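**Student:** Fold the following.
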Amino acid sequence: MTNSPPQLKDMLPAVQDLLHRVITGADADSSKTIPLETQQEVLSRIAWNALTEPNEYISRTLIDNYSGSAALTVLQSDNTAHEINQLLDAAGITVTQQLAQKAIERWQARLMERNLLELVRDTLQTAVKTGLRVLTPQLPGWPEKLSALGENQPILLWTKGDIETIKHRFIAVVGARALTPYGETVTNYFTEYLCKQNLGIISGGAYGADGLAHRIALNHKTPTIAVLAGGIDRPYPSGHTELFRKIVDTGNLIVTEAAPGSAPTRWRFLLRNRLIAALSEGVLVTEAGMRSGSINTANHAAELGIPLGAIPGSVMLGSSAGAHQLIRDHKAELIANTTQLDELLHLQETTDSTENTRNIAHLLVLDALPLTKSAAVEQIASRAGISHKECTGILAELELLGKVTQEHGKWPPHWRLVRE
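**Tutor:** The predicted model follows:
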């Protein structure tokens, strides 16, 4: 292999100060100590992150079954493809020689001009300059929710902002980049409601629904996370540079699995969406066409068993066709009001069985009343299947609620619905 990579043990002393800063967010002379084994593992994952695409199969599988450090040893071999196959065979995973060779060729392409030490040092220098911190499963703060992704769990996350933010409960609000006025209205309405329920908002930082959701969260001083498709040092879209700055400055968080310096690409956008879904406790699609990227996020949520809701729009416009398809395919629940959103996310579960029973009785009496004329208590009680005494009490409660009114001048007493 061109520019044979140095051994991990030789790389660590050369970048140890930089590594300490991205792990702790503190100066290199901080009193915080990090076990040597942890430093080596984090460094190896940073190396793989700089060398490969997010969620790259061969390297991720090696890391999952061994460790980042052990996986990195394949780069020191004179016969890398053979080493890969030996390690994976030992783990009970079979890959073809051709697949292994293609992976090696991708890695070599990034090592043509710089060896691995130079690549890692440049990555760490950019991260420190940008004020980034790294999270891996070996470090405090790693979000356990990501384990739901199984073998598709990222090997690390780059973050900017307050890492503690990630501990909050988040609902993903996603939708079209080109929102219609209707889409803006419903995104604003439902996002504000979620904020008032003390739920954080997670989205992808894009134009349209994403950006609107983040701004509403900031206005309500609600935690928010933007998950980016490229490196945090290359904010995309550039028109949201100020939004991203405000997210960080207000103690919130930006997250990505893309290495510093990475440009956002279509492939990275698709991979980013699985992180949005996995870090959330529910996903709400506010408006989405058939080709909207938010549909990809929704599909990840459906696969993970995360509550998924979609807001319907006009059947005459394509701007909600993707949301309608999610509902039609039984992947998403139709969300038309906050009560339905509560039910989807289990926000307002009533534990008082007496209250539930009373609400049901109210519905029975309301359903028993004629739509356009009045009825006597005896008739209403008979249709509702309850006693005369209970019916009289419920009618009095409904009158106080403004749902029914007594019709004067009739005996026995007659009641009718109040028309809204």
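
**Student:** CA atoms for contacts and neighbours, from now on please.
**Tutor:** Will do.

**Student:** As a check, name the ranges of all helices in the stretch 51-200 of the chain.
**Tutor:** For the stretch 51-200 of the chain, the helices defined by DSSP state H, counting those that start in this stretch cover 57-65, 68-72, 80-90, 97-110, 116-130, 181-196.

**Student:** could you say what helices and strands the first one packs with?
**Tutor:** To tie it back to what came earlier, the one meant is helix 57-65. Contacts defined by 3 or more Cα pairs under 8 Å, 6 or more residues apart in numbering; DSSP states H and E place helix 57-65 against helix 68-72, helix 80-90.

**Student:** next one: the last one
**Tutor:** Contacting helix 181-196 under the criterion 3+ Cα pairs under 8 Å, 6+ apart are the following elements: strand 170-174, strand 200-203, helix 209-219.

**Student:** Same question for the helix or strand where L275 lies: list its buried residues.
**Tutor:** Assigning secondary structure by DSSP states H and E places L275 in helix 266-278. Of the residues in helix 266-278, 268-269, 271-278 count as buried by neighbour count, 16 or more other Cα atoms under 10 Å.

**Student:** would you turn these into JSON lines with distance to A127?
**Tutor:** Output for those, formatted as JSON lines (distance: Cα to Cα, whole Å):
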{"residue": "R268", "distance to A127": "19"}
{"residue": "F269", "distance to A127": "21"}
{"residue": "L271", "distance to A127": "21"}
{"residue": "R272", "distance to A127": "19"}
{"residue": "N273", "distance to A127": "23"}
{"residue": "R274", "distance to A127": "23"}
{"residue": "L275", "distance to A127": "21"}
{"residue": "I276", "distance to A127": "22"}
{"residue": "A277", "distance to A127": "25"}
{"residue": "A278", "distance to A127": "25"}
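
**Student:** Please provide the structure for the following sequence as well, for comparison with the first:
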Amino acid sequence: MEEKKTTLWQEIKICRVDETNYPHDLKKIKDRPEVLYYRGNIDILNEHKSIAVVGSRKISAVGAKLAYNAGSIIGKNGFNLVNGLALGCDAEALKGALAAGGKCAVVLPCGINEIYPKSNQWIAEEVLKQGGCLISEYPEGTRPEKYRFVQRDRLQSGMSQGVLVVEAMEKSGTMHTAEYAKKQNRRLACYYHGLLKYSTGNNVLENLYQAAVIKTNEDLENYLCEIADIEEYTQLSFDFV
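**Tutor:** I've put the predicted structure just below:
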């Protein structure tokens, strides 16, 4: 058992902003980290389009099913699924993507030498087994603090081309990710608030953020097509005065 764990928990690597494997879309945001710490295959973020699937920790039974289903569809269609490994929507979406054979990128609010929350460590292990990656902007030994969860949210959005909110209350941390998505010009979508119990945040996203509203699997497939059609471009210089 110990040998299996040693094999799985690959060495921590460093990726600097001027290196070719630094996530291209993350490189374009103003408050990008100069260094990323990671385990696994960070190259997936430049090889395939990514969608951050996020939501509150407190979710309804319907929300859990929608998160899992969204993860499954995203994984089957060859997109990376990105989120922060939180309880609730995040975890369910990751489970769905992994079950479908998809690749995932987990962004941690602490040093990458530990997993938060610890109860989801098995999901993190599956992410690595299936060729995904764990990422943090913090060096080893950094503890999770409240403000680091908000900082983490900008990375989830920043390294993705789209952000899909499953279920969220208006005062939940998920809304930080939605705000970053708008600032970073990412394609924002959410499940229709009428389908869900804890969805005052979804209602705000629909009415004030003009998020694309997902009611059916067909709506989700159309959203994925929009993400797939986003053109890549190369920024010639990333030097700022």
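
**Student:** how about the helix holding L275 of structure 1, aligned to which bit of structure 2?
**Tutor:** In the comparison with structure 2, helix 266-278 of structure 1 aligns to the range 146-158 (TM-score structural alignment).

**Student:** For the matching stretch, report the contacting residues that lie outside it.
**Tutor:** Taking Cα atoms under 8 Å, 6 or more residues apart in numbering as the criterion, the residues outside stretch 146-158 of structure 2 that touch it are 25-26, 29, 32, 52, 82-84, 107-110, 163, 173-174, 176-178, 180-181, 184, 186.

**Student:** What is the one helix or strand T7 of structure 2 maps to packed up against?
**Tutor:** Assigned by DSSP H and E, T7 of structure 2 falls within helix 2-8. Other elements packing on helix 2-8 of structure 2 under the criterion 3+ Cα pairs under 8 Å, 6+ apart are helix 121-129.

**Student:** how big is the offset of the next helix or strand after the helix it packs on relative to structure 1?
**Tutor:** Reading on from helix 121-129 of structure 2 to the C-terminus, the next helix or strand found by DSSP H and E is strand 133-136. Compared with structure 1 after fitting, strand 133-136 of structure 2 has a mean deviation of 0.4 Å; criterion: mean Cα distance after the TM-score superposition for structure 1.

**Student:** quick one on the thing from earlier: post-alignment, the match of helix 266-278 of structure 1 versus structure 1, mean distance?
**Tutor:** Distance for stretch 146-158 of structure 2, averaged over aligned residues: 0.5 Å (mean Cα distance after the TM-score superposition for structure 1).

**Student:** Nearest the middle, which residue of structure 1 would you pick?
**Tutor:** For structure 1, the residue sitting closest to the mean C-alpha position, by Cα atoms, centre = their mean, is I276 at 2.5 Å.

**Student:** Check the gap between the equivalent of D210 of structure 1 over in structure 2 and G96 of structure 2 for me.
**Tutor:** Residue pairing (TM-score structural alignment): D210 of structure 1 is matched to D90 of structure 2. Distance, D90 of structure 2 to G96 of structure 2, using Cα to Cα, to the nearest Å: 10 Å.

**Student:** what sits in contact with each of the two?
**Tutor:** Each of A67 lies in contact with both D90 of structure 2 and G96 under the rule Cα under 8 Å, 6+ apart.

**Student:** Just give the nearest non-adjacent residue to V173 of structure 1, would you?
**Tutor:** Counting by Cα to Cα, 6 or more residues apart in numbering, V173 of structure 1 lies nearest to L284, which is 5.0 Å off, once chain neighbours are set aside.

**Student:** three-state assignment of the one you found?
**Tutor:** For L284 of structure 1, the assignment made with DSSP: H, G, I helix; E, B strand; the rest coil gives strand.

**Student:** Report the contact partners of it.
**Tutor:** With the criterion set at Cα under 8 Å, 6+ apart, L284 of structure 1 makes contact with 171-174, 308-311.

**Student:** same deal with E34 of structure 2?
**Tutor:** Taking Cα under 8 Å, 6+ apart as the contact definition, E34 of structure 2 lies against 16-17.

**Student:** and what of the one 4 residues further on?
**Tutor:** Residues touching Y38 of structure 2, when contacts are defined by Cα under 8 Å, 6+ apart, comprise 12-15, 112, 133-136.

**Student:** which of those count as buried?
**Tutor:** Burial by neighbour count, judged by 16+ other Cα under 10 Å, picks out 14-15, 112, 133-136 from the contacts of Y38 of structure 2.

**Student:** What lines up with I327 of structure 1 in structure 2?
**Tutor:** Structural correspondence for I327 of structure 1 with respect to structure 2 (TM-score structural alignment): E206.

**Student:** Assign a three-state SS to the corresponding residue of structure 1 for Y192 of structure 2, would you?
**Tutor:** Y192 of structure 2 maps onto P312 in structure 1, with residues paired by TM-score structural alignment. P312 of structure 1 falls in the coil class when you classify it by three-state DSSP.
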